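Asks: One predicted model, sequence on top.
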Amino acid sequence: MADRPNKSRGLGRGLSALMADVNQDSAPTDRPRRPDQQIPVERVHPNPDQPRRSFSDDALAELADSIRVKGIIQPLIVRPAPQKPDHYEIVAGERRWRAAQIAQLHEVPVLIREFDDTEVLEVAIIENIQRADLNPIDEAAGYRQLMDKFGHTQDHMATAMGKSRSHIANLLRLLTLPDDVQQYLTDGKLTGGHARALVGHPRASALARDIIQRKLSVREAEKLAKQPEQTDRPKAGKTDASSKDADTVQIERELAASLGMKVSIDHKAGTEGGKMTLNYRTLEQLDDLLRALAGG
């Protein structure tokens, strides 16, 4: 039987070593560092687990213009591509690789490092977060990848990344929002503050469109999300979502962030019991829930 991964270990081979590679790659310099070697662009490939999913065309064009004049000042960090001899996978620097192709460079400077899958993902997240330009959804997806693939906890993530646990938890909650709301975040039409006000709301998509159209502030968005639902008459036996106390709503959001699906709790006033409803969107989500309940 294959050994199970040790979930209590620290992140990768130690963030101090990983940070050293990233800092070396991102530190400003007035002249190019000597890379390990120059590699043809067609032998360099993006990391399929790259946490950043969106690249601004305008920003890439601007970087390409700079590369045409000054070249690539900061070499890419790459590792030998698994199962593809003489090819390399980008660990850090995909924006430079993309811009180099726009600038029609035939080769790119690289620093070759031996990283395993865990370290590749960690370095990619660190590099993007250090540059402070990763949108909230991509950042949250990166954290979720580390937690799901390698068993890291929110506490581990917070300590290793120099973030508070609440910051990690709030980001992960964003992944429970409807796909269209997540896209608004990715496109910069909503901020993380706007989106947090919509987590767990049954009309998140409609409210998001309203916030964008009316150009509401975060505080105004929070007030909008707290307004009672406009319904003709509550059905018998149904709990009005607006009547739930703050603790119940918070528990719903915590569970939704942890399970990755919508959670509704209907607690019967004056009793110790109630009902909890889980809504899954795909059969894969249902399988994940069954495995979690079985302890697997």
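Replies: Nice, I can see it.
Asks: only C-alpha atoms for contact and neighbour calcs from this point on.
Replies: OK.
Asks: Please enumerate the strands of the chain.
Replies: 37-40, 44-45, 76-80, 88-92, 107-112, 262-267, 274-279 (DSSP state E).
Asks: Arg144 is nearest to which of these?
Replies: strand 262-267 (16.7 Å; CA to CA).
Asks: Contacts for that closest one, please.
Replies: 176, 200, 239, 248, 252-253, 255-256, 273-280 (CA atoms under 8 Å, 6 or more residues apart in numbering).
Asks: For Gly162, give its distance to Ser258.
Replies: 21 Å (CA to CA, to the nearest Å).
Asks: ugh, wrong one, I meant Leu283
Replies: To Ser258, Leu283 is 18 Å away according to CA to CA.
Asks: Among these two, which residue is more densely surrounded?
Replies: Using other CA atoms under 10 Å as the criterion, Leu283 and Ser258 rank with Ser258 on top: 13 against 9.
Asks: so how far is Thr186 from Leu174?
Replies: 11 Å.
Asks: of those two, who's got more company?
Replies: Leu174 (26 against 19).
Asks: For the more buried one, give me its contacts.
Replies: By CA under 8 Å, 6+ apart, Leu174 lies in contact with Pro136, Ile137, Ala140, Gln182, Ala195, Arg196, Val199, Ala257.
Asks: Identify the contacts common to Leu174 and Thr186.
Replies: Pro136, Ile137.
Asks: The structure to be compared is supplied as follows:
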Amino acid sequence: MLGTALPPAETNAATRLTSQVGNAFAESKAKFERAEEIERRLAEGQTVIELDAARIEPSFVQDRMPGDIDGLVASIREQGQQVPILVRPHPEKPGFYQVAFGHRRLRALLELGLPVRAVVRDLTDEQLVVAQGQENNEREDLTFIEKARFAYQLNKQFSRDVVIAALSIDKSNLSKMILLVEALPAEFIDAIGPAPGVGRPSWQQLAELVEKAGSPAGAISLARSDEVQALASVDRFKAVLGGLKPQRGPNKLPQIMATPAGDRLAQVVQSKTKLEISIDRKAAPDFAAFVLEKLPALYLEHQAKNEKKNGE
């Protein structure tokens, strides 16, 4: 059975789309290969040795947030560790080492209980973070918020020139990253996670909503709630962003009510015709029972106040 030919305009569009997808795939593959080539060059002329994974610690500056490494674990289990990681002798613990790059491989090898193939180099703090940042830039697998936090941590310890060299960004973007991370509590970012695919404009929008709320306690409580934590990281971001957006209509109430300490009390949803207050019975079972018990008395108190007001 012969297929129907597409009109010329649709054919051209399909061809362009196929070409764009192919180019994007080729570019991604080329970046990955360049990153591996950088690592191989660093290993050239150096002795690759096997180290006990338990004697290797992460870099003193965190770049990645915890994430899924199942694919990497499966790959190393089947093919072994193809590219060595780069470490330096630990500056404070004799017999231990510190990672410059290869954190995900280290986690995978720890999980598998295998020794680590590594190149050991004497690196200063500056050399370590530059190697760490440049390797991540080539792979482009750090999310925006991971890169921003990395920049923030580096900026507290090194000159702007070192940070710019490590991240390959200009001063303007560096300043924006630092200001954004300063605007959001660390525990709030941790609760959301790396949020792959979420860029600076969306994180900036979230930071503005947290600022408008006056106190970050409600935002932190929402992000840590069981409902949100059950979601994947990018969906946690979307849920928190949606939860912090103001409700339409007059007499708006905060969507999340929390104690001054940040403990979640209830979620409030209101429209023109009704007001709904939802209390998480898992988080606060006694409080939920207390509210139900006191509700009739609260109504009577409200009614008495109205009668007194009308009688004056």
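Replies: Received the coordinates, thanks. This structure is a prediction, so every number in the text was calculated from the model and none was measured.
Asks: got the strands of the first structure as a markdown table, with mean neighbour count and distance to Asn128 of the first structure columns?
Replies: Formatted as a markdown table, the strands of the first structure follow (neighbours: other CA atoms under 10 Å; distance: least, CA to CA, whole Å):
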| stretch | mean neighbour count | distance to Asn128 of the first structure |
| --- | --- | --- |
| strand 37-40 | 14 | 23 |
| strand 44-45 | 20 | 18 |
| strand 76-80 | 23 | 13 |
| strand 88-92 | 25 | 9 |
| strand 107-112 | 21 | 18 |
| strand 262-267 | 19 | 29 |
| strand 274-279 | 12 | 33 |
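Asks: Just give me the match in the second structure for Leu177 of the first structure.
Replies: For Leu177 of the first structure, the aligned residue in the second structure is Leu184 (criterion: TM-score structural alignment).
Asks: and the gap between the spatially closest residue to that match that is not a sequence neighbour and Pro201 of the second structure?
Replies: Once flanking residues are discounted, Leu184 of the second structure sits nearest to Ala207: 6.2 Å by CA to CA, 6 or more residues apart in numbering. Ala207 of the second structure is 10 Å from Pro201 of the second structure, where distance means CA to CA.
Asks: between those two, who's got more neighbours?
Replies: Higher neighbour count among Ala207 of the second structure and Pro201: Ala207, with 19 against 9, using other CA under 10 Å.
Asks: mind listing what that one touches?
Replies: Neighbours of Ala207 of the second structure in contact, by CA under 8 Å, 6+ apart: Leu180, Ala183, Leu184.
Asks: now Gln154 of the first structure
Replies: Per CA under 8 Å, 6+ apart, neighbours of Gln154 of the first structure: Met147, Arg165, Ile168, Ala169.
Asks: Would you mind measuring from whatever residue of the first structure lines up with Glu78 of the second structure to Arg53 of the first structure?
Replies: Matched to the first structure by TM-score structural alignment, Glu78 of the second structure sits across from Val69. Using CA to CA, Val69 of the first structure is found at 27 Å from Arg53 of the first structure.
Asks: Flag every buried residue along stretch 180-195 of the second structure.
Replies: Leu180, Val181, Leu184, Phe188, Ile189, Ala191, Ile192, Gly193, Pro194, Ala195 (16 or more other CA atoms under 10 Å).
Asks: Can you show me the helices along the second structure?
Replies: Counting by DSSP state H, the second structure has helices at residues 8-43, 70-79, 103-112, 125-139, 144-157, 160-167, 171-183, 186-192, 200-212, 217-224, 226-229, 233-244, 285-311.
Asks: out of the ones you listed, which comes closest to Glu276 of the second structure?
Replies: Using CA to CA, the nearest of the helices of the second structure to Glu276 of the second structure is helix 285-311, at 13.5 Å.
Asks: Compute the distance between whatever residue of the second structure lines up with Pro85 of the first structure and Val83 of the second structure, please.
Replies: Under the alignment (TM-score structural alignment), Pro85 of the first structure maps onto Pro94 of the second structure. Going from Pro94 of the second structure to Val83 of the second structure by CA to CA gives 25 Å.
Asks: Next: Pro201 of the second structure.
Replies: 35 Å.
Asks: Please apply the same query to His302 of the second structure.
Replies: On the measure of CA to CA, His302 of the second structure and Val83 of the second structure end up 71 Å apart.
Asks: Please say which of these two ends up with more neighbours.
Replies: Taking other CA under 10 Å, His302 of the second structure and Val83 do not tie; Val83 has more neighbours (17 against 11).
Asks: for the second structure, longest strand please?
Replies: Counting by DSSP E, the longest strand found in the second structure is strand 264-270.
Asks: Taking helix 233-244 as reference, get the angle to it.
Replies: With axes from the mean of the first three to the mean of the last three CA atoms, to 10 degrees defining the directions, strand 264-270 of the second structure sits at 60 degrees from helix 233-244.
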